[in-house]
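> sequence and predicted model, in that order:
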Amino acid sequence: MSDSNHPIEGMMDTTLQNIRQMVDINTIIGDPITAPDGTIIIPISKISYGFASGGSDFACKANPDKDFFGGGAGAGVSISPVAFLTISNGNVKMLQIDPYNSSTDRIVGMVPDIVDKVNEMINGKKKKKDEQAAAKQENTETQPQK
């Protein structure tokens, strides 16, 4: 029997095809839900999956020209909700369901807040600079020309 037509390949292909049917992008990023106040809520899930297959060829004394094959395959999928994205009045926030499990999770969870604070700081400095420039312009316009 040639390797390209081996029954184990057919079992693996069938298993992977079934996993693909169960898990698509809509499973990870869910369909948006609109709340009565106009807030959009998007569920986010974590998917873990695995599969295994194995088998063996058996020789048959009664029919030595034919190989017999015995095998099996299996798969498992775990889908866990991990967070929700909320969009309300132009603000996007991530609400995590599970507590942070590691320092990396905490850092990733802090990124949106840090970005918001940096933007506020930059906008505050820009506003102050614009106010100073406007005040300076006003002073030059009100002073008499020599």
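Good, I have the coordinates.

> when you work out contacts or count neighbours from here on, use the C-alpha atoms and nothing else.
OK.

> ranges for the strands of this protein?
Taking DSSP state E to define them, one finds strands in the chain at 33-34, 40-59, 67-88, 91-96.

> export these to TSV and tack on mean neighbour count and distance to residue 117?
Shown next, in TSV, are these (neighbours: other CA atoms under 10 Å; distance: least, CA to CA, whole Å):
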stretch	mean neighbour count	distance to residue 117
strand 33-34	13	27
strand 40-59	14	23
strand 67-88	14	18
strand 91-96	14	13
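
> next up, a second structure to put side by side with the first:
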Amino acid sequence: MAEHPIEGMMGVTMDKIRQMVDSNTIIGNPITVEGTIIIPVSRVTFGFASGGSDVGQKSTKDMFGGGTGAGVSIAPIAFLVVNDGNVRTIQLMEHMSPVDNAINALPDLVDRLTAFLKKEKKDKKDDAGDKSAEESGTKE
């Protein structure tokens, strides 16, 4: 069975959208400047519409009218800055939604959790060393 013309138009439009919008569009390629890594973050929105009609039912074999369309908006919203193992977010937009605020807080949360876990691991090692010293009678 032959493909309907609207299917071909939709396929071409979706392929063009895929070419424009991929993960590299949202999270950009890292840029390294003097040991600091800068990663651009963008908000991508897109819309897609298609429609068609077989006009005049008397001779539908060759009659078709239709169209497709799409729109893409790409707006830079932030940069992730990685320097000496620390991650910071530099926002470009003043008005943020709760989701944006949560995403903005993530790097700081990761840094705090990492520092906390390292401290806890160190404290456990120190406690184990103190117990070992007490058992051998060498602790002052």
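In hand now; what should we look at? Since the model is a prediction, treat every value here as computed from it, not as a measurement.

> and of the strands of structure 1, who's closest to residue 120 of structure 1?
Nearest of these to residue 120 of structure 1, taken as CA to CA: strand 91-96 at 13.4 Å.

> post-alignment, that closest one versus structure 2, mean distance?
The superposed strand 91-96 of structure 1 is, by mean CA distance after the TM-score superposition for structure 1, a mean 2.7 Å from where its aligned residues fall in structure 2.

> quick one: that strand aligns where in structure 2?
Using TM-score structural alignment, strand 91-96 of structure 1 corresponds to residues 86-91 of structure 2.

> who's in contact with the matching stretch?
77, 78, 79, 80, 81, 82, 104, 107, 108, 111 (CA atoms under 8 Å, 6 or more residues apart in numbering).

> take the residues you listed and write them to JSON lines, including distance to residue 22 of structure 2.
Below are the contacts of stretch 86-91 of structure 2 laid out as JSON lines (distance: CA to CA, whole Å):
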{"residue": "77", "distance to residue 22 of structure 2": "16"}
{"residue": "78", "distance to residue 22 of structure 2": "17"}
{"residue": "79", "distance to residue 22 of structure 2": "18"}
{"residue": "80", "distance to residue 22 of structure 2": "18"}
{"residue": "81", "distance to residue 22 of structure 2": "21"}
{"residue": "82", "distance to residue 22 of structure 2": "23"}
{"residue": "104", "distance to residue 22 of structure 2": "22"}
{"residue": "107", "distance to residue 22 of structure 2": "23"}
{"residue": "108", "distance to residue 22 of structure 2": "27"}
{"residue": "111", "distance to residue 22 of structure 2": "28"}
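
> nearest to residue 138 of structure 2 among these?
Out of those, the member with the shortest distance to residue 138 of structure 2 (by CA to CA) is residue 111, at 37.1 Å.

> counterpart of that closest one in structure 1?
With TM-score structural alignment as the matching criterion, the partner of residue 111 of structure 2 in structure 1 is residue 116.

> its match and residue 122 of structure 1, how far apart?
Going from residue 116 of structure 1 to residue 122 of structure 1 by CA to CA, to the nearest Å gives 10 Å.

> quick one: contacts for residue 66 of structure 2?
Counting by CA under 8 Å, 6+ apart, the residues that residue 66 of structure 2 touches are 6, 50, 51, 52, 53.

> and the residue mapped onto it from structure 1, how far from residue 7 of structure 1?
Per TM-score structural alignment, the equivalent position to residue 66 of structure 2 in structure 1 is residue 71. Distance of residue 71 of structure 1 to residue 7 of structure 1, computed by CA to CA: 8 Å.
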